[in-house]
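Q: Need the 3D shape of this:
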Amino acid sequence: MSEVRGAKAGYHHGDLRNALVEAASELARGGGPEAVVLREAARRVGVSPTAAYRHFANQADLLRAVKDEGQRRLADSMEAVLAETAPPAGGDPAEAAKARLMALGLGYVRFAVTEPGMYRTAFCRVGTDREKWTDEGGAAQAGPGDARSFLLLVEAIDAIDAAGAMRPGARTGAEFAAWSSAHGLAMLILDGPLHDVPPPQRDVIVDRALTTILDGLTR
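A: Below you'll find the predicted structure:
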């Protein structure tokens, strides 16, 4: 999509901000965070840069909004795979909790593979921004889309622990170990030696890596 529904007809009155985020997200899809340029987003929507600056203080402000959108889409991908693979109700809670973590990991890597530009944007640094965390290690004051993917992971690991399937002593920091492993795998596929692996072999690698993460946490 090279334009947002044909210039000025592409947004409803009062919805210019969302149209600009949509246009900027398309730029990110094609070229990552470096491609998010406020003037180009305004051109695609069919308004002047001056009009765009009424909604975004600067280019970093627009990039921050696209980053939030990338995080939302990442969480959506994780939830979509979770819905696709949900086990039938009434089964073993421990096995259901393990399957949930596997599904979330698959949705995480799938988003990176299918939307590399938005994935990179979802984790880009914007200016001097840094994530804020509680003493317990959870997201405290994240942006609108920043926390959901992480909270899905925490909930899945908590469910494994509650079902009695966690290895003794493995719960502390488990979300960071799992997150780091899945993120590292995604980056190896995007920018590393796994980039040119054919999809069937890549799927086997992803499944094996996620299974290894799960096996390291559970009994």
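Q: alpha carbons only for contacts and neighbour counts from here, please
A: OK.
Q: for the residue nearest to the spatial centre of the chain, what are its contacts?
A: Central residue of the chain (CA atoms, centre = their mean): Leu74, 2.7 Å from the mean position. Listed by CA atoms under 8 Å, 6 or more residues apart in numbering, the contact set of Leu74 reads 107-108, 111, 119, 122, 149.
Q: just Ala139 next, same as before
A: 131-133, 147, 150.
Q: what about Gly173, distance to Val21?
A: 34 Å (CA to CA, to the nearest Å).
Q: Look at the two and report which has more neighbours.
A: Using other CA atoms under 10 Å as the criterion, Gly173 and Val21 rank with Val21 on top: 25 against 12.
Q: quick one more, to check against the first:
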Amino acid sequence: MSSSAPVRSGYHHGDLRNALIRSAAELAQAGGPSSVTIRAAARAVGVTPTAAYRHFAGHEELLEAVKTRAMELLTASVNEALDRLDPVGDPAERGLSRLAAIGRGYFAFALAEPGLFRTAFAGGLPPMPAVAESGPFGKLIEAIDDLAASGYLPPQRRPMAEFAAWASVHGLAMLHLDGPLSAAPREARELALERTIEIIAEGLGGAALTERMREELRRAVQG
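A: I've put the predicted structure just below:
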């Protein structure tokens, strides 16, 4: 994915709150959540911290606004991957393709924008109903529900399946960002994602993928 980083625009009178959020998002992009402070965002915009405090009670409130922005950008990456999918007639293959595209959009954003990705999850997420309403997790639930409706995902395997899939791709992203895979070449990263998605798909269905399904997954992962 090409970086969907926030673009700095000049501060216009009456729009200080949004200008501070944009500047704080740029700080997060460069240095992660720990770089987001009222003072630094105010300095970047060209106002005093006192002026910034008229819009944010403190650092935590500004960070929450930046987390929301980071999650919006992560969601945009997932939607972009979904939009690039070719039409697929078979319901099960369509569901698997959507599953793979969601994983690819999620993983691509993590590697392209590590500062914003870390910020999106800084301090945890809101309760599950809010997380599931929109964003990448909501898209994942829809894809897994489609697999269940198609008959590919047996009823006994449906409970909590979205958490297993999310944990697998999120964990792979963190291994590349902060773990032993941080120096892995691009080819290895792509293969790791492809195999992770394939294993998730086979685990959901409880059987080996057909060659046709495997090819659909591969196309969706590669984009």
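Q: any idea which of the contacts of Ala139 of the first structure has the most stuff around it?
A: Neighbour counts for those (other CA under 10 Å) peak at Ala147, which has 19 neighbours.
Q: quick one: contacts for that residue?
A: Ala139.
Q: next one: Arg202 of the first structure
A: Taking CA under 8 Å, 6+ apart as the test, what Arg202 of the first structure contacts is Leu194.
Q: Can I get the contacts of Ala139 of the first structure in a markdown table including secondary structure?
A: Below are the contacts of Ala139 of the first structure laid out as a markdown table (DSSP: H, G, I helix; E, B strand; the rest coil):
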| residue | secondary structure |
| --- | --- |
| Glu131 | coil |
| Lys132 | coil |
| Trp133 | strand |
| Ala147 | coil |
| Phe150 | helix |
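Q: Can you lay out those residues as JSON lines showing distance to Arg54 of the first structure?
A: Formatted as JSON lines, those follow (distance: CA to CA, whole Å):
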{"residue": "Glu131", "distance to Arg54 of the first structure": "26"}
{"residue": "Lys132", "distance to Arg54 of the first structure": "28"}
{"residue": "Trp133", "distance to Arg54 of the first structure": "31"}
{"residue": "Ala147", "distance to Arg54 of the first structure": "27"}
{"residue": "Phe150", "distance to Arg54 of the first structure": "32"}
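Q: separation between Lys125 of the first structure and Ser77 of the first structure?
A: In this structure residue 125 of the first structure is Arg, not Lys. For Arg125 of the first structure, the distance to Ser77 of the first structure - CA to CA - is 22 Å.
Q: helix or strand for the counterpart of Leu99 of the second structure in the first structure, which one?
A: Under the alignment by TM-score structural alignment, Leu99 of the second structure pairs with Leu101 in the first structure. Using DSSP states H and E, Leu101 of the first structure sits within helix 93-114.
Q: Tell me where the second structure has helices.
A: Along the second structure, counting by DSSP state H, helices occupy 16-31, 38-45, 49-52, 59-83, 91-112, 114-120, 128-133, 135-150, 161-178, 186-205, 211-222.
Q: For Val7 of the second structure, which of those helices is the nearest?
A: helix 16-31 (7.5 Å; CA to CA).
Q: Give me the helices and strands touching that closest one, please.
A: If contacts are counted by 3 or more CA pairs under 8 Å, 6 or more residues apart in numbering; DSSP states H and E, helix 16-31 of the second structure sits against helix 38-45, helix 49-52, helix 59-83, helix 114-120.
Q: One more pass at 6 Å, please.
A: When contacts are defined as 3 or more CA pairs under 6 Å, 6 or more residues apart in numbering; DSSP states H and E, helix 16-31 of the second structure sits against helix 38-45, helix 114-120.
Q: Please spell out which residues along it are buried.
A: 16-17, 19-29, 31 (16 or more other CA atoms under 10 Å).
Q: Mean distance between it and the first structure after superposition?
A: Compared with the first structure after fitting, helix 16-31 of the second structure has a mean deviation of 0.7 Å; criterion: mean CA distance after the TM-score superposition for the first structure.
Q: what angle sits between that helix and helix 59-83?
A: 70 degrees (axes from the mean of the first three to the mean of the last three CA atoms, to 10 degrees).
Q: Not counting helix 16-31 of the second structure itself, show me its contacts.
A: With contact meaning CA atoms under 6 Å, 6 or more residues apart in numbering, helix 16-31 of the second structure is reached by 11, 35-36, 41, 55, 66, 115-116.
Q: how about the helices of the second structure in TSV, adding distance to Val7 of the second structure?
A: Formatted as TSV, the helices of the second structure follow (distance: least, CA to CA, whole Å):
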stretch	distance to Val7 of the second structure
helix 16-31	8
helix 38-45	13
helix 49-52	20
helix 59-83	12
helix 91-112	15
helix 114-120	13
helix 128-133	26
helix 135-150	21
helix 161-178	23
helix 186-205	27
helix 211-222	28
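Q: Give me the buried entries from the contacts of helix 16-31 of the second structure.
A: Here, 16+ other CA under 10 Å leaves 11, 35-36, 41, 66, 115-116 buried among those.
Q: Tell me the buried residues in stretch 148-158 of the first structure?
A: 148-150, 152-154, 156-158.
Q: check the fit of that stretch onto the second structure and give the mean distance.
A: Counting by mean CA distance after the TM-score superposition for the first structure, stretch 148-158 of the first structure comes out at 0.9 Å.
Q: In the second structure, which residues correspond to that stretch?
A: Counting by TM-score structural alignment, stretch 148-158 of the first structure corresponds to 135-145 in the second structure.
Q: what about the helix holding Leu101 of the first structure, how far off from the second structure?
A: Looks like 0.6 Å for helix 93-114 of the first structure (mean CA distance after the TM-score superposition for the first structure).
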